[in-house]
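*Asks:* let's see this in three dimensions:
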Amino acid sequence: MDASFKPVPAVSKCLAILRLLDTEVGQGMSLSAIAARLSLTKSHCLMILRTLLAEGWLTYDAERQRYGLAPSLLLDLAATIRRHDRGSVVQDILARLAEDIGLPCLLSRVNADGSFSCLHRVQGGHGLVINVAIGQHYPADAPAQMRARLAALSEEDAEAQLQAMPLRAYTGATTTDKAAIRREIAEARRRGFAVGRMEYLEGIGSIATAIADGGGQPGLVLQCTGPQAAMAPREEELGAAILAAAARIAVAWQLH
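*Replies:* From the prediction side, this is the model:
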């Protein structure tokens, strides 16, 4: 983007309001609360809210005096997504994620045997490059991807698959003790994402989360990778970014 470019303030504020209300689904927010959270004057905030109401993108509960996102906004967004190729939408989400976190990101398909195949990948910023080809295969026991996939299954199914899975030590740091892996899977369920710490490639860490298919089973795995020393202090930050991107990919994937 041109360094001299300056966003239009009204548009930026409008988008900020929509993003804020998206965090309060089912609850809504009052004019005062929205204005305070976004550091807007109440009069200016009210003008934007009324415009969004007129366009059908917001609802207003007069009794509770709260604004919320309207279903028509979601329908408009869904129609937009359908008009675009799913691959380009997903690639754009990955590109934004990689740019935001400065790390390479890839999306893999979960195969019938539990292994993984790369569908999309984007290099991160700061000169960091991963040599992953589209279609590249990862084994079912690739640590971060495997834990993310099993964490998305029921405990019973995950345990049965873990028991039957042969585990290899890809590096000196690879965990092959199944009791320890059970703890990692439980932690992945709690956090929403799994972590591999130099367990597949020397010195490289990975954070991954599964994305459910139409039947509720893990059909995709989204992950970012990078130097473990740089990723370790950012696990929560990176995990949150991965989860947010995964939610957007899930919508795009299921609308096509």
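*Asks:* okay, CA-based contacts and neighbour counts for the rest of this
*Replies:* Noted.
*Asks:* number of nearby residues for Glu155?
*Replies:* The local packing count at Glu155 equals 15, with neighbours defined by other Cα atoms under 10 Å.
*Asks:* quick one: it from Ala210, how far?
*Replies:* Plainly put, Glu155 is 15 Å away from Ala210 if you go by Cα to Cα, to the nearest Å.
*Asks:* now Leu150
*Replies:* Taking Cα to Cα as the criterion, Leu150 is separated from Ala210 by 9 Å.
*Asks:* neighbour count winner among the two?
*Replies:* Comparing Leu150 with Ala210 by other Cα under 10 Å, the one with more neighbours is Ala210, at 32 against 25.
*Asks:* skipping its backbone neighbours, what lies nearest that one in space?
*Replies:* In this structure, Ala210 finds its nearest non-sequential neighbour in Val221, 4.4 Å apart by Cα to Cα, 6 or more residues apart in numbering.
*Asks:* list the contacts of that neighbour.
*Replies:* Neighbour list for Val221: 107-110, 145, 148-149, 208-211 [criterion: Cα atoms under 8 Å, 6 or more residues apart in numbering].
*Asks:* another one to check against the first:
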Amino acid sequence: MPLTSVKKNGKRRAGAPDTPAIQSLDRGLQILEAVGKSPEPVSLGQLAAMLGIDRSSAFRLAKTLKRRGFLTTPSAGRDYVLGSSVWRLSRQYDWSKMLARVAHEPLKTLAAQTHETAHLAVREGRKALFIDHVTTSHVISISGQTGELVPLYCTSHGKALLIDFEEQDLVDLLGPKPLKVYTKNTIQSIRSLAAECTSLREKGFATDESEYLEGVRCLAAPIRDRDGQVIASIGISAPAARFPREREREFAGLVVAVAAEIGELVGSLED
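*Replies:* From the prediction side, this is the model:
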């Protein structure tokens, strides 16, 4: 199997990493690319030749990738193929794209109904990831971009995604350390966040009272699959002056209704 090799003369090629940690990451990514492109399992010797390193160094890299599930050796063999972690990542990417397609029209409807920017988000580790958004014609609008990551604990989307979490679940996800403070309204402890999640479950939606960005109010609701599991969130963001508390009930009704609509659309795809 032809694999691209790296020069062994000790000179760093143009654009190559210049620190050991980054070099190891670069080599690990090269391994994944090579194994992914190969129609056959790839041997340790082939990996070492491709990277221009000795077999023991190649083995340590492959062992780390195998431990994390990115490589595996089928049937107790010694050669490598891509592992389950790669497939999980690819499914998550495909799932997010599918969800964005299904939810785009309801998202546009929500933006038109509220005249405010509407976002669709999924959980990505300890963050909420915006996978789609629709802006409005306001001169001043809140336009978080698709692909942007925001904290879970101090944004309406994040709290909607965490709405079913109990205190221990939150500790397991976010860790026991104090939470980073962004504004004077930011939640600062897991205990406070757990108490808010309990309250949010009763309301069915989450708010952000200028907890992440000063002068910005947001409202989001969880999107659930047919089993009741939270799979995403949808919501709106606006300058606080344009989103007084008196409008919370009105906006919440619209957001919750659109979240339910998207949940039904996703459920229909599972039939």
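*Asks:* before we move on, back to that, could you dump the contacts of Val221 of structure 1 into TSV with distance to Gln254 of structure 1 and secondary structure added?
*Replies:* Output for the contacts of Val221 of structure 1, formatted as TSV (distance: Cα to Cα, whole Å; DSSP: H, G, I helix; E, B strand; the rest coil):
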residue	distance to Gln254 of structure 1	secondary structure
Leu107	15	strand
Ser108	16	strand
Arg109	14	strand
Val110	16	strand
Gln145	21	helix
Ala148	20	helix
Arg149	18	helix
Ala208	20	strand
Thr209	17	strand
Ala210	14	strand
Ile211	11	strand
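*Asks:* which of those map to contacts in structure 2?
*Replies:* Here is what carries over to structure 2 from these, by both residues aligned by TM-score structural alignment, their matches' Cα atoms under 8 Å: 107-109, 145, 148-149, 208-211.
*Asks:* of those, buried ones?
*Replies:* Restricting these to buried positions leaves 107-109, 145, 148-149, 208-211, with burial counted as 16 or more other Cα atoms under 10 Å.
*Asks:* post-alignment, the longest helix seen in structure 1 versus structure 2, mean distance?
*Replies:* Of all segments of type helix in structure 1, defined using DSSP state H, the longest is helix 235-254. Between helix 235-254 of structure 1 and its aligned partner residues in structure 2, the average distance after superposition works out to 1.1 Å, using mean Cα distance after the TM-score superposition for structure 1.
*Asks:* okay, that helix sits on what stretch of structure 2?
*Replies:* Structural correspondence for helix 235-254 of structure 1: residues 248-267 of structure 2, per TM-score structural alignment.
*Asks:* residues making contact with the matching stretch?
*Replies:* Outside of stretch 248-267 of structure 2, the residues that reach it under the criterion Cα under 8 Å, 6+ apart are 99, 102-103, 106-107, 110, 113-114, 204-205, 219-226, 233-236.
*Asks:* roughly how far apart are Leu213 of structure 2 and Gln145 of structure 2?
*Replies:* 15 Å.
*Asks:* for those two, indicate the residue with more neighbours.
*Replies:* Taking neighbours as other Cα under 10 Å, Leu213 of structure 2 and Gln145 compare with Leu213 leading, 18 against 15.
*Asks:* aligned partner of that one in structure 1?
*Replies:* In the superposition onto structure 1, Leu213 of structure 2 corresponds to Leu201 when matched by TM-score structural alignment.
*Asks:* surely its match touches Thr171?
*Replies:* Yes. Counting by Cα atoms under 8 Å, a contact exists between Leu201 of structure 1 and Thr171, whose distance comes to 6.4 Å.
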